[in-house]
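Visitor: what's the 3D shape of this:
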Amino acid sequence: MIWNESIECMDRDSLRKIQGIRLKKIVEHVYHNTPFYRKKMQEMDITPDDINSIDDIVKLPFTTKYDLRDNYPFGLCAVPMSQIVRIHASSGTTGKPTVVGYTRKDLASWTECLSRAFTAFGAGSKDVFQISYGYGLFTGGLGAHAGAENIGASVIPMSSGNTEKQITLMHDFGSTMLCCTPSYALYLADVIRDSGFPREEFKLKAGAFGAEPWTENMRREIEEKLGIKAFDIYGLSEIAGPGVGYECECQHGTHLNEDHYFPEIVDPQTLQPVLPGHTGELVFTHLTKEGMPLLRYRTKDLTALHYDRCDCGRTLVRMDRILGRSDDMLIIRGVNVFPTQIESVILELPEFEPHYLLTVDRKNNTDTMELKVEVREGCYSDQINKMLTLKKKLTGRLQSVLGLGVDVKLVEPRSIERSVGKAKRVIDNRKL
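Guide: This is a model prediction of the structure:
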């Protein structure tokens, strides 16, 4: 099924004309309403008059996560705060969140994109959605909620966690669509197996899984364990949230809603465009956003784009699975974690050496983090109570900064291997 055939199946030339018109309008909007972009464009000797088609996008400046951090919290807003009706945020590299503001029109556009996604997954007004993404500042829960309601489906706003109740209500309410991270879907499958409820009594038919990288092998495992069709949904809070892209029934790539979020692929070193089908860094420009539009935002995600018509009939560009990131960010249970965040916590506390090793793994279908950190000489002790107090102090601070639990192992001074080159601080044993 197709939600908006006029856009999703539009011929490429007509789509590019619309993208060009919208790009010029958004450039004029930020030039006159966002001092950050006006200054950047003036430094590059660019005015809105220089933007006349979508091909002119290469003239515009790039935006990075650091620009959002430096303009925290609302420096990149292009409308008065009286027009911002929703604020979401995600974790940043310094502990300060990356903040995004939405107007009513922005929320409507985002909801439209999610409606396209859920329709592509085969969902409709007769479905019951169990939204098991987190609600709150994270975009997943409220984003998926609005999209499901917009197609007329029934919505169970479960949020994440409370797994036993998740299973009971999934069974009793007859949930047909599941929205959560892929790792949580596998955990739910294991709990269902142990719950005593026969799997055939569940009505699940499909799931929208995103917020963390996952593989085809993981897809097959989810589909087998839950007896459903598993679809990938792509998004990032800086651009909108889930629904920036979505798979169709063909599952030959992720269609991007390029009438709202224009994608480019550039070489992460030279920042020059790469040819279609070649891998590089994914860059997005807002074409319709009012509240906080971004020009050429560098996502750090590595992928490739394909412009041929999909067998489903959609002409929207298709994106390959994300191969990795051009920086060192980790995604743990849907949460962005930077090693620099962990390092900054360790350096805050005088009892610890700045030597640590973070091991990320996946156990029982859930991401885990083990942190070995050296205790300074004079602070290391054979007394268990003293070490437990120290461990609790570090664990609590990490939980506060990351929003995730970390298994802390305190080790003796000079017990972690040193390196003469770049120190290897992170070992990721997940097969992503």
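Visitor: use CA for all of it now, contacts and neighbours both
Guide: Noted.
Visitor: packing partners for the strand or helix carrying I342?
Guide: Per DSSP states H and E, I342 falls inside helix 339-348. With contacts taken as 3 or more CA pairs under 8 Å, 6 or more residues apart in numbering; DSSP states H and E, helix 339-348 sits against strand 352-363, helix 384-402.
Visitor: one more time with 10 Å, if that's ok
Guide: strand 352-363, strand 366-375, helix 384-402 (3 or more CA pairs under 10 Å, 6 or more residues apart in numbering; DSSP states H and E).
Visitor: what does that helix rub up against?
Guide: 91-95, 328-330, 352-358, 371, 373-374, 394-395, 397-398, 401-402, 425-426 (CA atoms under 10 Å, 6 or more residues apart in numbering).
Visitor: just to revisit the earlier point, may I see the helices and strands packed on helix 339-348 organised as TSV, with distance to E200 and mean neighbour count added?
Guide: Converted to TSV, the helices and strands packed on helix 339-348 look like this (distance: least, CA to CA, whole Å; neighbours: other CA atoms under 10 Å):
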stretch	distance to E200	mean neighbour count
strand 352-363	26	19
strand 366-375	25	20
helix 384-402	38	15
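Visitor: out of the ones you listed, flag the one nearest T176.
Guide: T176 sits nearest to strand 366-375 of all the helices and strands packed on helix 339-348, at 23.1 Å, using CA to CA.
Visitor: let's see this one next, to set against the first:
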Amino acid sequence: MIWNRPMETMSRDTLAALQLERLQKTVERVYHNVPAYREKMQAAHVTPADIKSLEDLQRLPFTYKQDLRDNYPFGLFASPMKEIVRLHASSGTTGNPTVVGYTRRDINTWSELTARMLASAGADADSVIQIGYGYGLFTGGLGVHYGAEKVGASVVPISGGNTKRQIKLMEDFGTTLLACTPSYALYLAETIAEMGIAREKLKLKAGVFGAEPWTEEMRRELEYRLQILAIDIYGLSEVMGPGVATECPVKNGLHIAEDHFIPEIINAETGEPLPYGEAGELVFTTITKEGFPVIRYRTRDISVLYEEPCHCGRTHVRMGKVSGRTDDMVIIRGVNVFPTQVESVLLSLGLTEPHYVLVIDREGLLDTLEVWVEVSEKMFSDEVRKLEKVERKIQRELESLLGVTAKVKLVEPKTIERSEGKAKRVIDRRKLTK
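Guide: You can find the predicted model right below:
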């Protein structure tokens, strides 16, 4: 279902004209209201008057997460605090938290975008939407919540965790759509099976899963275990929160809300723009936000943009599923390795449970990679020879894909920590021993 057909299906020429108008207003706004942006633009010898076409966006300097920390808490806000009605923030585990603010209009825009997102998964006034994203300072819970109310659905704002209660309410309330991270959805599916709840007792039809990279293999696993339509969604608090982009049921890339955001793909090393169809780092410029606009924000997410029309009728550019983050990537003996590559191999082989962790260590001067993978109760009781055969097969497949040797260690069921939010996929012991 298309929530806002006039905006989501407008012609490319009309959309480009709208983007330019909104971009010019946003650049003018930050230049005059945000000293940090004005200083950056002056250093780059560019003024708002220089933005005469969408191509001129590339003349503007990038914004980094460190800029948010350096201007903590409200230094990048473009609206006075009396107009800010909502604050969200990151955890700040590596320094000052990143703080974002929303005006009343920003909240209305956000609600519109998450309504589009949920409608893409089939949500309407008859839906019961269970939100397993965290509420509070994290943008996920409240972001999805307002969109769910906008489509007229009945909202179950349970937040993350409390897994058995989640499932009881899912059964008792007749939940039709689940919103949470894909790793937590997998944990829910596993717990449903352990509790012996027959799938026909649940009314689940779809799920919108995001906040962490996940593979097509993971989608198939979730759709099989939960018997639902699994839709990928994308957003980050610095840009808006959930609702920046979402898949439609065609599942051929995530439609970016281009009437509110201008996406770019750049070479992460050089910062040079890359053409459609080429993978690189995703960059966003907001063009309607009042409280906290961002110009050319470097997300660190690795993706690709597609301009070809989608069969669903939406005309906005699509982004490919995020394959990883530049800051999640680990380098093993000069080779770039992403957790999603390992996930893809494990799920495609189907020999183990879909729970894994990468353990990075250092022996002498050489880095080592060990992949711990859970096996089922039945497999764990198999003879050692069979388990060793599975380990060798996974190791061969990983080496073929990654181009680096990885030792595979099959571990007991329930050994790997379950996530009620974002899954922790990497343990880097090199950092612990420095």
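Visitor: so after superposing, what's the score?
Guide: The TM-score (TM-score structural alignment, normalised by the length of the first structure) is 0.77; 354 aligned residues with a CA RMSD of 2.7 Å.
Visitor: how about CSV for the helices and strands packed on helix 339-348 of the first structure, with distance to Q341 of the first structure added?
Guide: Shown next, in CSV, are these (distance: least, CA to CA, whole Å):
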stretch, distance to Q341 of the first structure
strand 352-363, 12
strand 366-375, 13
helix 384-402, 8
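Visitor: closest one to R69 of the first structure among the ones you listed?
Guide: Short answer: helix 384-402, nearest of these by CA to CA, at 15.9 Å.
Visitor: need the contact partners of the closest one.
Guide: Contacts to helix 384-402 of the first structure, defined as CA under 10 Å, 6+ apart, come from residues 91-92, 94-96, 332, 335-338, 341-346, 348-349, 351-352, 371, 373, 375, 379-381, 403-411.
Visitor: run the last query once more with 7 Å
Guide: Outside of helix 384-402 of the first structure, the residues within contact range by CA atoms under 7 Å, 6 or more residues apart in numbering are 95, 337, 342, 345, 381, 405-406, 408, 410.
Visitor: try stretch 44-53 of the first structure
Guide: 20-21, 24, 27-28, 41.
Visitor: can you flag the buried ones in the contacts of helix 384-402 of the first structure?
Guide: 95, 337, 342, 345, 406, 408, 410 (16 or more other CA atoms under 10 Å).
Visitor: can those go into a markdown table with extra columns for distance to L188 of the first structure and secondary structure?
Guide: A markdown table is the format used below for those (distance: CA to CA, whole Å; DSSP: H, G, I helix; E, B strand; the rest coil):
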| residue | distance to L188 of the first structure | secondary structure |
| --- | --- | --- |
| G95 | 30 | coil |
| V337 | 23 | strand |
| I342 | 29 | helix |
| V345 | 32 | helix |
| V406 | 22 | coil |
| V408 | 26 | strand |
| L410 | 32 | strand |
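Visitor: that older thread, which stretch among the helices and strands packed on helix 339-348 of the first structure comes nearest F202 of the first structure?
Guide: strand 366-375 (22.5 Å).
Visitor: check which residues of the helix or strand hosting Y224 of the second structure are buried.
Guide: Per DSSP H and E, Y224 of the second structure falls inside helix 216-226. Within helix 216-226 of the second structure, the residues scored as buried using 16+ other CA under 10 Å are 216-223, 225-226.
Visitor: check stretch 135-151 of the second structure too.
Guide: Within stretch 135-151 of the second structure, the residues that qualify as buried are 135, 137-151, counting by 16+ other CA under 10 Å.
Visitor: show the contacting residues for whatever residue of the first structure lines up with R296 of the second structure.
Guide: Matched across to the first structure, R296 of the second structure falls on R296, judged by TM-score structural alignment. Applying CA under 7 Å, 6+ apart to R296 of the first structure gives the contacts 61-63, 283-285.
Visitor: show me which of these are buried.
Guide: Here, 16+ other CA under 10 Å leaves 62-63, 283-285 buried among the contacts of R296 of the first structure.
Visitor: closest one to G235 of the first structure out of those residues, please.
Guide: G235 of the first structure lies nearest to F284 out of those, by CA to CA, at 11.0 Å.
Visitor: in a strand, that's where that closest one is, yeah?
Guide: Yes: judged by DSSP: H, G, I helix; E, B strand; the rest coil, F284 of the first structure forms part of a strand.
Visitor: can you show me the strands along the stretch 301-434 of the second structure?
Guide: 305-306, 318-319, 324-325, 330-332, 335-337, 356-363, 366-374, 407-411, 426-428 (DSSP state E, counting those that start in this stretch).
Visitor: in three-state terms, label A78 of the second structure for me.
Guide: Secondary structure, three-state DSSP: A78 of the second structure is coil.
Visitor: what about it, neighbour count?
Guide: By other CA atoms under 10 Å, the residues close to A78 of the second structure number 24.
Visitor: do you know how far it is from V239 of the second structure?
Guide: 14 Å (CA to CA, to the nearest Å).
Visitor: and K201 of the second structure, what pairs with it in the first structure?
Guide: Aligned by TM-score structural alignment, K201 of the second structure pairs with E201 of the first structure.
Visitor: for its match, which residues are in contact?
Guide: H171.
Visitor: P80 of the second structure: how many residues sit nearby?
Guide: 11.
Visitor: which non-adjacent residue is nearest it?
Guide: Of all residues not flanking P80 of the second structure in the chain, G291 sits nearest, at 8.0 Å (CA to CA, 6 or more residues apart in numbering).
Visitor: for F74 of the second structure, see how far away the one you found is.
Guide: As for G291 of the second structure, its distance to F74 of the second structure is 10 Å (criterion: CA to CA).
Visitor: now swap in Y37 of the second structure and tell me
Guide: 13 Å.
Visitor: what does T246 of the second structure give?
Guide: Using CA to CA, one obtains 29 Å as the distance from T246 of the second structure to F74 of the second structure.
Visitor: higher neighbour count, those two?
Guide: Taking other CA under 10 Å, T246 of the second structure and F74 do not tie; T246 has more neighbours (31 against 20).
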